[in-house]
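Asker: I need the structure of the sequence given here:
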Amino acid sequence: MIRYSKKREAILTAIRSTTCHPSAEWIYHTLKPTHPDLSLGTVYRNLVFFQQQGQVQSVGVVNGQERFDANTAPHSHFVCTNCGAVIDLHSVKLDSSLTRAVSEQYGLAVERHELTFYGRCQTCIKQEESNQNIQN
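Answerer: I've put the predicted structure just below:
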């Protein structure tokens, strides 16, 4: 049986309440003012627990910090290589024929796959254009 914990509930709520794909550090700093006895270790342990329970997924490491997503439905992501923003791409469908092709070609039992795009986000592109206009 899993014990109820106010801190655990607060951590999960924090992840579910944002689309920024938070890091453990972001969650810790967000919750620390209202949960002064919260430790970063508690946040990390609960993130592992939530992953094991299928309640959150890791989006990978961005700028040295693992980022998390409470949306566990299959979907793609975009990672800005400039500012580190992680953006959901819900309309980019994950291709089941790719899963079948990899399974057949390599003799593997593929269960799922993830698709992540990397580049510069709209905000960073606009900022670069603005900086170029100022310099010219």
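Asker: use CA for all of it now, contacts and neighbours both
Answerer: Noted.
Asker: show the residue spans covered by the strands in the protein.
Answerer: If DSSP state E is used as the criterion, the strands of the chain fall at 57-62, 65-69, 76-80, 86-89, 116-119.
Asker: dump those strands to CSV, plus mean neighbour count and distance to I134.
Answerer: Putting the strands of the chain into CSV (neighbours: other CA atoms under 10 Å; distance: least, CA to CA, whole Å) gives the following:
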stretch, mean neighbour count, distance to I134
strand 57-62, 16, 30
strand 65-69, 19, 33
strand 76-80, 19, 23
strand 86-89, 18, 28
strand 116-119, 14, 23
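Asker: among those strands, which is nearest P36?
Answerer: Across the strands of the chain, the minimum distance to P36, taken as CA to CA, is reached by strand 65-69, at 22.6 Å.
Asker: helices and strands around that closest one, which ones?
Answerer: With contacts defined as 3 or more CA pairs under 8 Å, 6 or more residues apart in numbering; DSSP states H and E, strand 65-69 has these neighbours: helix 6-16, helix 24-31, strand 57-62.
Asker: before we compare anything, build this one as well:
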Amino acid sequence: MANEQLQEAVNALKNTKVRMTPQRHAILEYLYNSMSHPTADEIYKALEGKFPNMSVATVYNNLRVFKEVGIVKELTYGDSSSRFDCVTTDHYHVICTECGKIVDFHYPGLDEVETLAEHVTGFEIESHRMEVYGTCPECKTEKH
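Answerer: Below you'll find the predicted structure:
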């Protein structure tokens, strides 16, 4: 499934005339195969062996391009560094308060929230986001 979504993202870039470089492809591929919502630094560290000439700035610049095209979302939580997520179907995030790990959580029932909010307030709703906080299994094990 990740490969199919990666191909859709590559096609979306082609449609916007953004040139597909090996670095861009590697960053996208890493994002689509990663379940951890990596930071730009984590992406850089994972790819620096394959692309020794690539800088952290290159990763940031490409993530900005992907964000503008709408294939990547920047997740900012508190003062920690931004994490990046591929734009796929609507989903929510469960965040560990100990280590900062973010895990996707799908709950289709929440799709009605926007309709209800619109109905109750008269606002024209564009989007919503929900975060659930707790302690991940690894951190829970470490505590005990």
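Asker: map Q23 of the second structure across to the first structure for me.
Answerer: In the superposition onto the first structure, Q23 of the second structure corresponds to K7 when matched by TM-score structural alignment.
Asker: can I get the helices and strands packed on strand 65-69 of the first structure in CSV including distance to A101 of the first structure?
Answerer: Supplementary listing: these in CSV, determined by distance: least, CA to CA, whole Å:
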stretch, distance to A101 of the first structure
helix 6-16, 34
helix 24-31, 36
strand 57-62, 24
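Asker: what's the burial count for the match of Q23 of the second structure?
Answerer: Taking other CA atoms under 10 Å as the criterion, the count of residues near K7 of the first structure is 17.
Asker: contact partners for the closest residue to D88 of the first structure other than its chain neighbours?
Answerer: Counting by CA to CA, 6 or more residues apart in numbering, the nearest residue to D88 of the first structure once its immediate chain neighbours are dropped is H77, at 4.7 Å. For H77 of the first structure, the residues meeting the contact criterion (CA atoms under 8 Å, 6 or more residues apart in numbering) are 86-89, 115-117.
Asker: for the aligned partner of S97 of the first structure in the second structure, give its distance to H128 of the second structure.
Answerer: With TM-score structural alignment as the criterion, S97 of the first structure lines up with E112 in the second structure. From E112 of the second structure across to H128 of the second structure, the span is 11 Å (CA to CA, to the nearest Å).
Asker: before we move on, what about I95 of the second structure?
Answerer: 17 Å.
Asker: need the counterpart of C80 of the first structure in the second structure.
Answerer: Under the alignment (TM-score structural alignment), C80 of the first structure pairs with C96 in the second structure.
Asker: before we move on, the earlier item: ok, which of the strands of the first structure comes nearest S39 of the first structure?
Answerer: Across those, closest to S39 of the first structure is strand 65-69 (CA to CA), at 16.9 Å.
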